[in-house]
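**Q** turn this into a structure:
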Amino acid sequence: MLAHYLIFSGLLFAVGLAGVIIRRDIIVVFMCLEMMLSAANISLIAFSRAQGTDGLPVYDGQIMALFVFAIAAAEVAIGLALIVAMYRARRTVDSTAMTVLKD
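**A** As a prediction, the model looks like this:
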């Protein structure tokens, strides 16, 4: 049963990584990064549930997943602020428009 979760997590991570590498739209890249974090959370929780002994689960991976969720929430706030600032400055969200740091 653990293998199914890990395969799903690996596929989800691969799709997110492909989206980050291939796509140029910064919003899609941002969503793919969130997908990669979700894949990592699935792996953490799957390992946490598989590690339990005598019917008692071990909550280490689940607690780590909560920290990842908290970091992802902060990333969303900062990332969306950067995307809005980029759109206001360049009138585009295409990542190739970010060739210089200052106009």
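**Q** from now on I want contacts and neighbour counts done on CA atoms only, so please keep to that.
**A** Will do.
**Q** which elements pack onto the lengthiest helix in the chain?
**A** Residue-count comparison of every helix in the chain, with assignments taken from DSSP state H, identifies helix 60-90 as the longest. Packed against helix 60-90 by the contact rule (3 or more CA pairs under 8 Å, 6 or more residues apart in numbering; DSSP states H and E) you find helix 26-50.
**Q** one more, for comparison:
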Amino acid sequence: MLEHVLVLSAYLFSIGIYGLITSHNLVRAIMCLELILNAVNLNFITFSNFFDSHQLKGNIFFIFVIAITAVEAVIGLAIVSSIYPNRKSTRIN
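**A** The predicted structure is shown next:
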């Protein structure tokens, strides 16, 4: 079970890194960053349940990363919405 979750997490992380490196669109880059953070969250929960199921350290880190992810998405989309009327594009240069 642990190996399957780690392979899934590595796959999500790889897709996120590839998309972040090759993306020219700011919205797509934000979505790829979300994939990376979700892969990290999956690892936090998996290792927390596998190694120490009585303590909730991985679950607490999961909640913090979800909060950071939500704030990052809100700030990123606010930047996109403020830049778009002037530049008429969301491309990253």
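**Q** rewinding a little: which part of structure 2 matches the longest helix of structure 1?
**A** On the basis of TM-score structural alignment, helix 60-90 of structure 1 is assigned to residues 57-87 in structure 2.
**Q** distance from the matching stretch to structure 1 after superposition?
**A** The superposed stretch 57-87 of structure 2 is, by mean CA distance after the TM-score superposition for structure 1, a mean 0.7 Å from where its aligned residues fall in structure 1.
**Q** who touches stretch 28-42 of structure 2?
**A** Contacts with stretch 28-42 of structure 2, where a contact means CA atoms under 8 Å, 6 or more residues apart in numbering, come from 5, 9-10, 12-17, 19-20, 23, 61-62, 65, 69, 73, 76.
**Q** show the buried residues in these.
**A** Neighbour-count burial within the contacts of stretch 28-42 of structure 2 applies to 9-10, 12-17, 19-20, 23, 61-62, 65, 69, 73, 76; the criterion is 16 or more other CA atoms under 10 Å.
**Q** what sits up against stretch 50-62 of structure 2?
**A** Contact with stretch 50-62 of structure 2 is made by Leu2, Asn41, Phe44, Ile45, Thr46, Phe47, Ser48, Asn49, as judged by CA under 8 Å, 6+ apart.
**Q** no further questions, thank you.
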